[in-house]
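K.L.:
Predicted model and sequence follow; I will ask about them next.
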Amino acid sequence: MKMDAVSVHSVLSLLFIYLSFLLDVSVADDCPVSLMPTIEPPHLVVEYRGPASAICTTNQSVDDMNWEASDGVKRKIDEQSMVWSVSSILWSLGNGVQCYTNSDAGQCLQHLPITIYKTPDSVTAELVNNPGGPLLEGHQYTLECKVKSVAPVRNLSVILQKEDQVVAQTSYTQFSSSVEGEESEDVNVTATFPITASMDDNAAGYRCAAKLDLLDAIEPIPDSVSNITQLEVLYEPRMLNVTGNVTVKAGDKLMLACRANANPAPSYQWKHNGAALANQKSNTLQLDAIGEANGGVYECTATNTQGEVSARMTVTVKIQGE
């Protein structure tokens, strides 16, 4: 369809009027401070599906004031203040809302950032590469922490605790493959921590904690913690206490002892000058009325399924008159 010169001129005129209107309502680069709206509070931290509200005010009268929000109720208090509120905040408000004013100077905007948080539905801790049964000392295992339905992930830290002491933690300032879901909503997070089993881990309790660090929250958000995973570690004996070298008078009683720490509990065997002593299978050795033949080197050996350890002690028998 062809247009004559008059029609083209009419269209251009309408376009000019429309662009002029857009320019009139655009944000003024030099918005006067007196006309810039202020919002209280300046930042909202709100639990998902919880209520939220803020008030927008100006120091001077303006032609128009309003809130720009995808949800919620707006209530004008007077010519210079207006309240925005929502009874149940949803993820769609995660980018915040805006309050604006229109005047001869143009349009002034003030942004209200909103952080929506959600505490986890659950936090669990589990050893994922253990076929079952006790762990073996020196072997590496993986403890997996799963955090279900938490937000915002950028403020989340997953912490591994051993007997209430922090041993490792990881944060999620960047979205990663261990996060399942939309970054702007609640997500599921899997954190893995390597553990090299040691004697100190035997009977120790491990657990995971999910921590949301929200600086502008009215009150700190309590950590969400998992069940306690108690470990059993098998380890070879370590000698704890040994009598040491002794001198005993002939005819006196001889008592020697050694004690080892091990899991499973060790068995003991005593030797005298390299020869095993029959029926001496406890961690103590007692001989009554010893003579010169009882002197020499005694050896205590503690043994379990993981290994053994020995300790030697020298007994000197003092003959009366010598």
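P.N.:
Yes, it's here.
K.L.:
From now on I want contacts and neighbour counts done on CA atoms only, so please keep to that.
P.N.:
Fine.
K.L.:
so how far is residue 90 from the residue lying closest to residue 89 once chain neighbours are set aside?
P.N.:
Leaving aside its sequence neighbours, residue 89 sits nearest to residue 49 (CA to CA, 6 or more residues apart in numbering; 4.6 Å). Here residue 49 is placed at a distance of 6 Å from residue 90 (CA to CA, to the nearest Å).
K.L.:
take a look at this one as well, against the first:
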Amino acid sequence: MWRVRAMFLILISSGKLLSNSCPIELSPSSVVVRFGDPVSVNCTTSLDEFEGMGWEATEGGTSSKREIKMVTWSVASLKTWSIQPICYVTMSDYVQCQQNLEVTVYKMPDTVSIWPSLTGPMEAGGLYQLQCDIRNIAPVRNLSLTWYRGNEIIHTETRDNDIATPQNESFNLPITPEKDDDGIQIQCEVQMNLGISGPQWTPIKSEPFDMVVYYPPSFISPLPEILDLAVDDKPILNCTADGNPQPYYRLVSSAGYVEATETKAVFRLSSPLLPGTYNCTAANRMGSATKVFIVQNPPKNITQLEDTELEVGSSSTLKCFSEANPPPIFHWDYYKTGNVEVTYVAGGSLLHIKKATDVNIGNYTCIVAYALKNISHVARVTVKGANSQCPIEITPERLVMPYGGQTSVTCGNSTEDASRNMIGVFWRVGQRVVNGAQWDVEKDTDWDLRAECIATFSGIGECSKRFDVTFYKTADNVLIHSMGHTGPMVANTEYQLQCDILNVAPVQNLTVSWYQDNDLNDDQGSLRVTGCPHQNMDCASQEIKSPVNVSSTIKVSLERNQHRAQFRCEAQLALEQQRPPPMMSHNLSLSVYYEPIINSTKLPSSVPVLSGYPVELVCEADGRPAPNIHWFSKKGVRVSSGNLTVTEAGVWTCNATNVVGFNIHEVVVVFKEDYLPLIAGFVAATVLVISVVFAFFYSIYYKNTKMRHYSLKNPKLNTQNGNVAHNSWDSPLPMTKLC
């Protein structure tokens, strides 16, 4: 074995020792073993060929083995506190690798105990130290200590100590005890953290240390205690106090009388005493405490204070009297104004009201204070002819704002008297309460918001003033359309137009105006809610606060000359403080159709026709859409045109038709003889006869008086001029006279 060890050292020095990827596996990979217990660990190699393997250890080492692939490190009783076995394997090329085995040897402590730094009781507020001693434990590095106050963990700590052998360890806990720590148990607990592979043993606790804490006396109810007794009663005073050590008691009266000094806390006075104050003192070595007992004859009922009714401008006095021993103190609670004065008299108090007004209406409370106990009585004052008003003022007085906007409203006093008498103020908004005078409206999203300012005043009590809030929302859209009809309208026929205003609020402030072209229409219609926001309910417009759809309907009847008339509707929220811009619909252009109208001025009812002379009849008609025109006769002849040529007598009807209706016009054609040719012939014949007669007589006359006979044979031109001579007066052209 030593030869192998020497070879191992040589390999280390030559750098041929392999430490990474060593083909060795330890089972288990680490061990936790109690001192003196047996232990064994197997070392296995995955190599098929190797020179040898074995364990190097101060106890349980083995020689190098060649034939087997597993060697075991085993110790029957491990009594070495610090040991580190090494499993090695020498491979075929004489390169050696190794695996270290982590071994933890532990020992449970012999004792765990607590010791105080000082013996005896502790004083509350003092600084002390508790020590936890742990005897003979190993290893210390695996130790953790926990301190307990009853079942409560108050501190945990460990030690950084690498010593493997058993050690004695002490842990200190500084404490400052209080009154509540008296009787509490303190313990320390030891736990060995030996890891997952180690044994899981139950922690060891010390014996409990019972704390004894001294503290000064204190009374469960330290406030003065009032005993209402008759003069001849013998009072019993319970003066019990809590303290450690047990306190002793001493009772002293306000007159200096010492009743008793004893350890009992209950005093029964041996004889009746005059009412007064008693001081009970409880004391021990830590301190003392005193409680006051007030023995008194309490005030009797308040007398002479009654409800009072005054006339406006009149005066009155309220009286308040009561008996007690010692004498009580009187004061008044009321709405304080300048015309009220309070005076005091023996056994009572007087309140004077001068020239009463509406501010004097309210409750007047007389309070009789005796030691720490009060009695009171209330009288109601009314003023005839005056009305009580809540003296608060809201700014602004009314609010109109867009839904989702942001603003604040303040509730304050309306007068200086109100400021002096106000006790508190808050807002009630729906079911929610907003404390203080200011209310931020943007936090509220209820359309039907009901808000009121509520204030409390002396004498008046709680009164309120409602605040009106109007949220508005302009319409998402304003639409105009005709109802129950599409396409063009027929002239002189009544139709309905509807304006839809979508998602607008509040509807009770909405007005709708109708315009025809640029003129305000005569019919402005009426509003109605087209969609109720509440299911199964009919909505009245005055009750709706949230956005709804609203419609307005008007009746229209157009003339034929109103073709392409433009209609529009305009929605306006008529609000007091803010008026948003009007919301307008688009223009609705209306087409007007009307039945045909035949132009009778160009088409008479009766037309004559002459034989051989045809007559053209022209039928013209106005209508929208443009009418179709045709002629038909009683004989069943039909002409699809507005122009008709007739040559004979008969009755013809012009029919003008469009989608609206039709119109007809009847023409009677009358046949007449044509005498014009006869007359013309007669006139022509007469003219011809006259012409012939005239020509005859003229020819006779011409021959007898004027006519000459000339021969044109061989004429010669006169060189003077070229004119032809007539009747021999001018004869430039020579002629031969025949006769």
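P.N.:
Arrived safely, thanks for sending. Since we're looking at a predicted model, the values are computed, not measured.
K.L.:
ok so, going back, return the residues in contact with the residue nearest to residue 89 of the first structure.
P.N.:
Contacts were defined as CA atoms under 8 Å, 6 or more residues apart in numbering; by that measure residue 49 of the first structure touches 87-90.
K.L.:
Trace it over to the second structure, please.
P.N.:
For residue 49 of the first structure, the aligned residue in the second structure is residue 36 (criterion: TM-score structural alignment).
K.L.:
tell me the SS of that match?
P.N.:
coil (DSSP: H, G, I helix; E, B strand; the rest coil).
K.L.:
now it: how far from residue 45 of the second structure?
P.N.:
For residue 36 of the second structure relative to residue 45 of the second structure (CA to CA), the value is 29 Å.
K.L.:
do residue 323 of the second structure as well
P.N.:
110 Å.
K.L.:
How about residue 137 of the second structure?
P.N.:
37 Å.
K.L.:
cool, residue 223 of the second structure as well?
P.N.:
Here residue 223 of the second structure is placed at a distance of 85 Å from residue 45 of the second structure (CA to CA).
K.L.:
Between the two, which is the more surrounded one?
P.N.:
Neighbours per residue, other CA atoms under 10 Å: of residue 223 of the second structure and residue 45, the larger number sits with residue 45, 20 against 11.
K.L.:
which residues in the first structure form helices?
P.N.:
5-25 (DSSP state H).
K.L.:
where's the corresponding residue of the second structure for residue 168 of the first structure relative to residue 8 of the second structure, distance?
P.N.:
Under the alignment defined by TM-score structural alignment, residue 168 of the first structure is paired with residue 155 of the second structure. Distance of residue 155 of the second structure to residue 8 of the second structure, given as CA to CA: 51 Å.
K.L.:
And these two? Which one has more around it.
P.N.:
Counted by other CA under 10 Å, residue 155 of the second structure and residue 8 do not tie: residue 8 has more neighbours, with 22 against 12.
K.L.:
residue contacts, the nearest residue to the more buried one once chain neighbours are set aside?
P.N.:
Once flanking residues are discounted, residue 8 of the second structure sits nearest to residue 96: 6.8 Å by CA to CA, 6+ apart. Residue 96 of the second structure makes contacts with 8, 11, 16-18, 88-90, as judged by CA under 8 Å, 6+ apart.
K.L.:
Same check on residue 463 of the second structure?
P.N.:
Applying CA under 8 Å, 6+ apart to residue 463 of the second structure gives the contacts 390, 454-457.
K.L.:
Find me whatever residue is spatially closest to residue 92 of the first structure, sequence neighbours aside.
P.N.:
Of all residues not flanking residue 92 of the first structure in the chain, residue 70 sits nearest, at 7.4 Å (CA to CA, 6+ apart).
K.L.:
wait, doesn't that neighbour sit right on residue 90?
P.N.:
No: counting by CA atoms under 8 Å, residue 70 of the first structure does not reach residue 90; the two are 10.1 Å apart.
K.L.:
If you count surrounding residues, which of these two has more?
P.N.:
Between residue 70 of the first structure and residue 90, counting by other CA under 10 Å, residue 90 is the more crowded of the two (17 against 10).
K.L.:
related to what we said a few turns ago, if you rank the contacts of residue 463 of the second structure by neighbours, which is first?
P.N.:
Of those, with other CA under 10 Å as the count, residue 455 tops at 25 neighbours.
K.L.:
Could you count how many residues lie near the counterpart of residue 118 of the first structure in the second structure?
P.N.:
Correspondence of residue 118 of the first structure to the second structure, assessed by TM-score structural alignment: residue 107. Using other CA under 10 Å, residue 107 of the second structure is surrounded by 19 other residues.
K.L.:
what range in the first structure matches stretch 423-430 of the second structure?
P.N.:
Stretch 423-430 of the second structure maps onto no residues of the first structure, going by TM-score structural alignment.
K.L.:
what does stretch 657-677 of the second structure give?
P.N.:
Under TM-score structural alignment, there's no match for stretch 657-677 of the second structure.
K.L.:
Would you mark the buried spots in stretch 420-434 of the second structure?
P.N.:
421-422, 425-429 (16 or more other CA atoms under 10 Å).
K.L.:
mind putting these in a markdown table, distance to residue 672 of the second structure and secondary structure included?
P.N.:
Below are those laid out as a markdown table (distance: CA to CA, whole Å; DSSP: H, G, I helix; E, B strand; the rest coil):
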| residue | distance to residue 672 of the second structure | secondary structure |
| --- | --- | --- |
| 421 | 118 | helix |
| 422 | 116 | strand |
| 425 | 111 | strand |
| 426 | 109 | strand |
| 427 | 105 | strand |
| 428 | 104 | strand |
| 429 | 101 | strand |
